[in-house]
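In: Sequence first, predicted coordinates after that:
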Amino acid sequence: MVILIFILILWYMGLFFQTFFLHRYAAHQTFTMSKLTEKMCFVLTWVFQGSNYLSAYGYGVMHRMHHAYVDTEKDPHSPKYDSNLFSMMWRTKSIYQDINNKRIALDAKFTKNAPQWKRFDKFASSNGSRIAWGLFYTAFFYFFATAWWQWLFLPVAFFMAPIHGVIINWFGHIVGYTNFKMNNTSKNLFPVDFLMMGESYHNNHHKYANRANFGGVRWHEIDPTYYIMLLLHKLRIIKLKPSAVSK
């Protein structure tokens, strides 16, 4: 039971900071926050993504490229140009690392105002940090796993963020339904997004990329992250941009 709770915490908290901080803030800037709150989000992203930590700068820039080049050869992750999900994710990893390490020239529109905390990113992305988290996960399982099958969840802890990425970037362009006909393969993966906290409404998101609410087109499309953002806005922790709020 402890292991399942642990995995659920890693899944949903890691996913929350991915969609709230990396996606809706770093990539699309649907809201603003203070520099102190931004730094807290960097740290909390590291805490809950652990060995999977993704830089807000690297993720934000790469995701902007995805929208600009969706389903073309320049798209960092498109099922149309990779034979399987593993080759797609390997290419995505390579492009992400090239962006983070400034090994490729980038158009200013992709890097404009992308949040970056270089010293923290260097630490959080280091092999030492990733190995330390991996050792922590393994020790946690050693002390709390009560059945052999629970160890099957250990690789999930190691690769949580890539698993999230595969679900949306691969399956979200192959499986599901569409609300909007577009010049790309984006789909809404789940009618009710119980698994991805709103991220699965991928077709909606490609239609209205700068909206904070990924759901809401149909009555059953409930985006949990958006409602958390509304609460944070009311508490004045963040400030949603008027253009990002669903009408």
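Out: Great, that's in hand.
In: all contacts plus neighbour counts: C-alpha atoms, from now on.
Out: Will do.
In: Excluding residues flanking it in the chain, which one is nearest residue 222?
Out: Leaving aside its sequence neighbours, residue 222 sits nearest to residue 215 (CA to CA, 6 or more residues apart in numbering; 5.4 Å).
In: oh, I was asking about residue 190
Out: Per CA to CA, 6+ apart, closest to residue 190 is residue 200, 6.1 Å.
In: my guess is the one you found meets residue 173, correct?
Out: No: applying CA atoms under 8 Å, one finds residue 200 not in contact with residue 173, separated by 10.1 Å.
In: neighbour-wise, which of the two wins?
Out: Set residue 200 next to residue 173 and count neighbours by other CA atoms under 10 Å: residue 200 wins out with 29 against 22.
In: any idea how far residue 167 is from that one?
Out: 8 Å (CA to CA, to the nearest Å).
In: likewise residue 86?
Out: Remark: distance between residue 86 and residue 167 (CA to CA) = 12 Å.
In: okay, those two: which has more neighbours?
Out: residue 167 (18 against 12).
In: Which other helices and strands does the helix or strand harbouring that one contact?
Out: Under the criterion of DSSP states H and E, residue 167 resides in helix 160-169. Using 3 or more CA pairs under 8 Å, 6 or more residues apart in numbering; DSSP states H and E, the elements in contact with helix 160-169 are helix 2-17, helix 85-100.
In: Please dump these into TSV; it should also carry distance to residue 222 for every row.
Out: As requested, the helices and strands packed on helix 160-169 are exported to TSV (distance: least, CA to CA, whole Å):
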stretch	distance to residue 222
helix 2-17	15
helix 85-100	27
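In: residues making contact with the helix or strand just after the helix holding residue 167?
Out: Later in the chain than helix 160-169, the nearest helix or strand by DSSP H and E is helix 202-207. If you take CA atoms under 8 Å, 6 or more residues apart in numbering as the criterion, helix 202-207 is touched by 67, 168, 172, 178-180, 182, 186-189, 211, 214-215, 217.
In: here's the one I want to compare it with:
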Amino acid sequence: MSCKPVSLKAKIVLQLLVWVPLLATAFAIYSLWGRFITSKDLIILVVGYTLCALGITVGYHRMLTHKGFEAPDWIRGFFLICGSMAFQGPALNWAATHIQHHANSDEDEDPHSPVKSFFHAHVGWILDDFRPDVQRYAGPLLKDKLVVFISNTFVLWALLSLVIPYLIGGWYGLLWGGAVRMFLNHHVTWAVNSVCHTYGNREFVTTDQSRNNLLIGLLAMGEGWHNNHHAFPRSANHGMHWWQIDPSAYIIGGLEKLGLIKSVVRISEERRAKRRVSADVAEERDVLPGVILETGAAAAVMAGTMAEVVTQAAAQHPPL
């Protein structure tokens, strides 16, 4: 079974996580009428947003799910805890959902695709009655004691992300560094699923509707270069050109230069050239979503996709 039912308790919690940050953010904006945001509140918001965003992009996504680099436990733990503080679910569940997304991107089995609707891709999927089965999609991660521990203690880390801004800035610290930060982290991440499968350009041939989007690229620490990512899922760099700003890749590169991480996956120009979309194919793709008519393009994407799948499978199941 690819999915498991969501309990009533979990449904209530998910509803609260969607609506409470939204209402709190509306109140925060309203409160600006009589009280400008203080420098302390702004710092709490920016620092909290940045750490939680990097926890998702570097930790949950590029490190844990796609194995874009190897890191010691203290670095892995740091990023996974920061990811937990983003209130996007335990690391194991996040990885399982994302792996299912890549396995069925923009198809019926995709947990969050605009094929069903833009709203569904953005937030509607969170309120679905089913969730991907962790055992099926992220089984190897269940053998990782650190990942399992941080996933099992997710609630602790998530609540800590609310306690810290309250201790630093009181109720307004909690409002801006807790609720507003959570709202921004959520909707920017969700925009990768919705906006970046609907609006933007395509540099590489893929079997889905992934797009590169500059605005989301900036807001989501480089995750908006989504067509690049779907073409080369294991790449630690989502920005493939100097002008494609990718803060997550800069952090990874900095840690590598310091000798703190290793085995960083990068894609050669030769491999990129083989997957590039011609102008004709790109235009055709926009007119006929989900269809690639040119045999050469279809062969290229199938070969490239199979190579990525085999590479990731080998990384998750190393030889004895």
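Out: Received, thanks. These numbers come from a predicted model, not from an experiment.
In: what's the TM-score for these two chains?
Out: For this chain pair, the superposition-based TM-score is 0.77 by TM-score structural alignment, normalised by the length of the first structure; 226 aligned residues with a CA RMSD of 3.0 Å.
In: now for the residue nearest to residue 190 of the first structure: what does it line up with in the second structure?
Out: Using TM-score structural alignment, the equivalent of residue 200 of the first structure in the second structure is residue 224.
In: How about the contacts made by that match?
Out: 192, 196, 211, 212, 213, 214, 215, 216, 217, 218.
In: Distance-wise, check it relative to residue 99 of the second structure.
Out: 18 Å.
In: Buried residues in whichever helix in the first structure runs longest, which are they?
Out: Criterion DSSP state H: the longest helix present in the first structure is helix 127-144. Residues of helix 127-144 of the first structure classed as buried by neighbour count (16 or more other CA atoms under 10 Å): 129, 130, 133, 134, 137, 138, 141.
In: Translate residue 203 of the second structure into the numbering of the first structure.
Out: Per TM-score structural alignment, residue 203 of the second structure is aligned with residue 179.
In: same question but for residue 20 of the second structure, I mixed them up
Out: Match for residue 20 of the second structure (TM-score structural alignment): no aligned residue.
In: and what of residue 187 of the second structure?
Out: Checking TM-score structural alignment: residue 187 of the second structure goes with residue 163.
In: For its match, list the residues it contacts.
Out: Contacts of residue 163 of the first structure by CA under 8 Å, 6+ apart are residue 156.
In: change it to 10 Å
Out: Each residue near residue 163 of the first structure by CA atoms under 10 Å, 6 or more residues apart in numbering is listed here: 11, 52, 89, 156, 157, 169.
In: Present those residues as JSON lines; the columns should include distance to residue 234 of the first structure.
Out: Shown next, in JSON lines, are those (distance: CA to CA, whole Å):
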{"residue": "11", "distance to residue 234 of the first structure": "26"}
{"residue": "52", "distance to residue 234 of the first structure": "31"}
{"residue": "89", "distance to residue 234 of the first structure": "37"}
{"residue": "156", "distance to residue 234 of the first structure": "35"}
{"residue": "157", "distance to residue 234 of the first structure": "33"}
{"residue": "169", "distance to residue 234 of the first structure": "32"}
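In: now the residues you listed as a markdown table including neighbour count and distance to residue 150 of the first structure?
Out: Shown next, in a markdown table, are the contacts of residue 163 of the first structure (neighbours: other CA atoms under 10 Å; distance: CA to CA, whole Å):
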| residue | neighbour count | distance to residue 150 of the first structure |
| --- | --- | --- |
| 11 | 21 | 15 |
| 52 | 24 | 20 |
| 89 | 21 | 26 |
| 156 | 15 | 11 |
| 157 | 23 | 12 |
| 169 | 24 | 27 |
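In: most neighbours, which of the contacts of residue 224 of the second structure?
Out: Neighbour max across these (other CA under 10 Å) = residue 212, 29 neighbours.
In: Aligned to that residue, what sits in the first structure?
Out: Match for residue 212 of the second structure (TM-score structural alignment): residue 188.
In: Find the nearest non-adjacent residue to that match, please.
Out: Using CA to CA, 6+ apart, the nearest residue to residue 188 of the first structure is residue 201, at 4.3 Å.
In: which one of the contacts of helix 202-207 of the first structure sits closest to residue 80 of the first structure?
Out: Minimum distance to residue 80 of the first structure across the contacts of helix 202-207 of the first structure is 11.4 Å, recorded for residue 186 (CA to CA).
In: Give me the neighbour count for that closest one.
Out: 31.
In: if I look at it, how far off is residue 44 of the first structure?
Out: Distance from residue 186 of the first structure to residue 44 of the first structure, by CA to CA: 29 Å.
In: for residue 172 of the first structure, same thing?
Out: Distance from residue 172 of the first structure to residue 44 of the first structure, by CA to CA: 26 Å.
In: same question, residue 12 of the first structure
Out: Residue 12 of the first structure is 13 Å from residue 44 of the first structure, by CA to CA.
In: Over to residue 183 of the first structure?
Out: In terms of CA to CA, residue 183 of the first structure sits 36 Å off from residue 44 of the first structure.
In: against the first structure, where does stretch 41-54 of the second structure fall?
Out: Using TM-score structural alignment, stretch 41-54 of the second structure pairs with 3-16 in the first structure.
In: average offset between that stretch and the second structure?
Out: Compared with the second structure after the fit, stretch 3-16 of the first structure shows a mean deviation of 1.4 Å (mean CA distance after the TM-score superposition for the first structure).
In: roughly how far out does that stretch sit from the chain middle?
Out: 14 Å (CA atoms, centre = their mean, to the nearest Å).
In: Could I get the buried residue list for it?
Out: 3, 6, 7, 10, 11, 13, 14, 15, 16.
In: again with stretch 100-120 of the first structure
Out: 100, 110, 111, 114, 115, 116.
In: Mind checking which of those are in helices?
Out: Using DSSP H, these in helices are 100, 110, 111.
In: neighbours of the closest residue to the first one other than its chain neighbours, just the number please.
Out: Sequence neighbours aside, residue 58 is the residue nearest to residue 100 of the first structure in space, at 5.1 Å (criterion: CA to CA, 6+ apart). Other residues lying near residue 58 of the first structure total 25 when counted by other CA under 10 Å.
In: cool, and residue 39 of the second structure?
Out: 9.
In: Contact partners for the aligned partner of residue 227 of the first structure in the second structure?
Out: Counting by TM-score structural alignment, residue 227 of the first structure lines up with residue 250 in the second structure. Contacts for residue 250 of the second structure (CA under 10 Å, 6+ apart) come out as 221, 222, 236, 237, 256.
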